[in-house]
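S.K.: sharing a model that was predicted from the sequence below.
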Amino acid sequence: MDELKHIPEYASWREVRLIDKGWSSDKKYKVVTNTGEEQLLRVFSKQAISAKQQEFLFIKKVASVIKDSSQPIICGEIPNTPFGYMLLSYVQGRDLNSQLPELSNEQQFFLGKSAGLLLKTIHELPVPESVSQQGIQQRIYDKKCNQLQRYLDSEYYLEGQEAVLSYIEEQLKNIRTRPVCYQHGDFHVGNLIYLPSREIGVIDFNRWDFGDPYEEFYKLQSFSRETSPLFSYGQILGYFDGEVPESFWTFQKLYVAHISLFSVIWAIPYGNKQVEEMIARYYQFKRDYPTPKTLVPEWYNKAEGAAISINMDL
């Protein structure tokens, strides 16, 4: 923590506590100032300063349209060290993935609808004219192809993968026809906060990017639905204002199918346990889509049935 003492704001802090959670390479700290204000400090390699300044600008854009999100304070280099830092407001509350199981079905559903509206708000931020939509589309396509090839070149073979690969190869080229928007990049219940106001706050923007708005939903199916299918169902309905287009399901299946294979390779550096968890997610995908023609996943149909008793107009 010696590098923290070189941060210009350090003298105004009375407490600095390490936050040991998450997958980011940033070191994260909860800071309490001399006046009692709580802030989030992220420390990173100075080599990442340009990317982090772009992230900071994105956080500023989001904060201008979503009040209950990380508010930007400062981003810069830590003098006389090989590090940079970012200071943000600390969003008070409880991790939503911990809170949801304690809430009623109605509360889970309506929080999901709220989350869908928040995600839609992020996606509606104007994309700068300098951003090449065609270039982004091609980059995403090339990235997905490369990731898929890494799986194919690996030692892994998962039962029934032929049909999954066939669907991916059939649909992957269509990524280049998709619109481009700002993406949060990691939008799921692990990065949402249940606020004291009983509303939702949005945090952790370090995976932001430009890309297909539909791509944001594969983590809902991979992570959020495990905590609360009703929340996840509500998020989709909220995002689409109750009218989910068929094209969404086509691309949702594509993105979830793709990540169900590539995540096995992604997990290798983290050990066998993590690899086994990703393999289990692949077989969950197979259960969600029991036939090659299935587009709407089974978990969504079940959640829709469970939501029948909920008054949607509340």
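M.R.: Received, thanks.

S.K.: hey, let's count contacts and neighbours off CA atoms from now on
M.R.: OK.

S.K.: can you list the buried residues in stretch 18-29?
M.R.: In terms of neighbour count (16 or more other C-alpha atoms under 10 Å), stretch 18-29 has its buried residues at 26-29.

S.K.: wait, stretch 90-101
M.R.: Judged by neighbour count (16+ other C-alpha under 10 Å), stretch 90-101 contains these buried residues: 90-91, 93-97, 100.

S.K.: kindly report the same for stretch 146-160.
M.R.: 147-148, 151.

S.K.: surely Ile49 forms part of a strand?
M.R.: No. Using DSSP: H, G, I helix; E, B strand; the rest coil, the secondary structure at Ile49 is helix, not a strand.

S.K.: so Tyr255 makes contact with Tyr218?
M.R.: Yes. Using C-alpha atoms under 8 Å, Tyr255 makes contact with Tyr218 at a distance of 6.0 Å.

S.K.: second one coming, line it up with the first:
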Amino acid sequence: MIDKLKNYGIQGAEQFKTVTPVKKGWSADEKYKVVTNSGQKLLLRISSIKEKERKHKEFQYLSAMDRTIRASSPLAFGTCLNEERTYIIYTWVDVEDAEIALKNYSKEKQYKMGYKAGQSLRKINSIPMLDEYESWDKRYNRKIDSKLKMYESCEVALEDAHKFLEVIERYRPLIKNRPTVFMHGDFHVGNLVIDNEGTVGIIDFNRFDFGDPWDEFNRMIFTVDVSNYFASGMINGYFNDQVDKHFFELMALYTAVNQIGSLPWAVKFGKKEVATMQRLSKQIIE
């Protein structure tokens, strides 16, 4: 494996001592835990060259991230394998998945950890923008229309789907004049980790996006499914205990759109994922 990566032409590969594949996650990227000759631990992600521009943008934004945020920091970006692939090398953090580790903490501690995670998310959304984008309402309205069309063509259906559709219709006008910021893009407990001191870290920025910061909460059901206390703390931490009066309306909209779109996505991965999305959708309605 080490010889293979050295032949790829990756910066610093001659210093790699051990390389271990990382299988977790849905990404098509090749991921490896690397230990160098000096004992430094790294995360190496190798992507299609088609992702070069996007990966470079990820490298730029994460390089500007507040260093008080517990996350893997990008160290190097480049191309490899005769310009056929692109890669980023990050620092490695020894942690445990939050969806597993949270169960080992008291309800009070779970809330405090969620609060810290919300504060970190706020800092991520505050990273200065490098580019200008079309207004959020124009982009998101197209996204809504696309997801509704895919749902209508889907071979399976959500129970009480009409309730999600009603929420979309009712709160859709609220997206007008919403800001556009840098977003993690997939922020939920499945992309959070906890170290042995109980500090929450954030991983997997590969689905980063630009849009309304409150759209970061569209996957809150995944977090609630693990810990209501952590989820509650996350919202209060994000808003510094002063939750905006329109937040829950917009969170309802973004959650409804995400759930409507989740079923066509789940169908591609089989009955187990479809059942999971149907269960979570029912949980949201209840």
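M.R.: Looks like it came in fine. Bear in mind that the values here come from a model prediction, so they are computed numbers and not experimental data.

S.K.: mind checking which of the buried residues of stretch 146-160 of the first structure land in helices?
M.R.: 147-148, 151 (DSSP state H).

S.K.: save the residues you listed as CSV, and put in distance to Gln47 of the first structure too.
M.R.: Listed next are those as CSV, based on distance: C-alpha to C-alpha, whole Å:
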residue, distance to Gln47 of the first structure
Gln147, 25
Leu148, 29
Tyr151, 30
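
S.K.: nearest to Lys302 of the first structure, of those residues?
M.R.: Lys302 of the first structure lies nearest to Leu148 out of those, by C-alpha to C-alpha, at 30.2 Å.

S.K.: how about stretch 198-206 of the second structure: buried residues?
M.R.: For stretch 198-206 of the second structure, burial by neighbour count (16+ other C-alpha under 10 Å) applies to 198, 200-205.

S.K.: now those as TSV including distance to Val156 of the second structure and secondary structure?
M.R.: Shown next, in TSV, are these (distance: C-alpha to C-alpha, whole Å; DSSP: H, G, I helix; E, B strand; the rest coil):
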residue	distance to Val156 of the second structure	secondary structure
Gly198	41	coil
Val200	37	strand
Gly201	36	strand
Ile202	33	strand
Ile203	32	coil
Asp204	30	coil
Phe205	30	coil
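
S.K.: now do stretch 230-237 of the first structure: distance to the chain's middle.
M.R.: 15 Å (C-alpha atoms, centre = their mean, to the nearest Å).

S.K.: from the buried residues of stretch 90-101 of the first structure, which land in strands?
M.R.: Among those, DSSP state E puts 94-95 in strands.

S.K.: want to throw the buried residues of stretch 90-101 of the first structure into CSV with distance to Pro8 of the first structure?
M.R.: Converted to CSV, these look like this (distance: C-alpha to C-alpha, whole Å):
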residue, distance to Pro8 of the first structure
Tyr90, 19
Val91, 22
Gly93, 28
Arg94, 30
Asp95, 30
Leu96, 33
Asn97, 35
Leu100, 39
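
S.K.: the counterpart of Gly160 of the first structure in the second structure and Thr20 of the second structure, how far apart?
M.R.: In the second structure, the residue paired with Gly160 of the first structure according to TM-score structural alignment is Asp160. Using C-alpha to C-alpha, to the nearest Å, Asp160 of the second structure is found at 45 Å from Thr20 of the second structure.

S.K.: picking up where we left off before, just give me the closest of the buried residues of stretch 18-29 of the first structure to Ser247 of the first structure.
M.R.: Among the buried residues of stretch 18-29 of the first structure, Asp26 lies closest to Ser247 of the first structure (C-alpha to C-alpha), at 36.3 Å.

S.K.: list the contacts of that closest one.
M.R.: 42-44 (C-alpha atoms under 8 Å, 6 or more residues apart in numbering).
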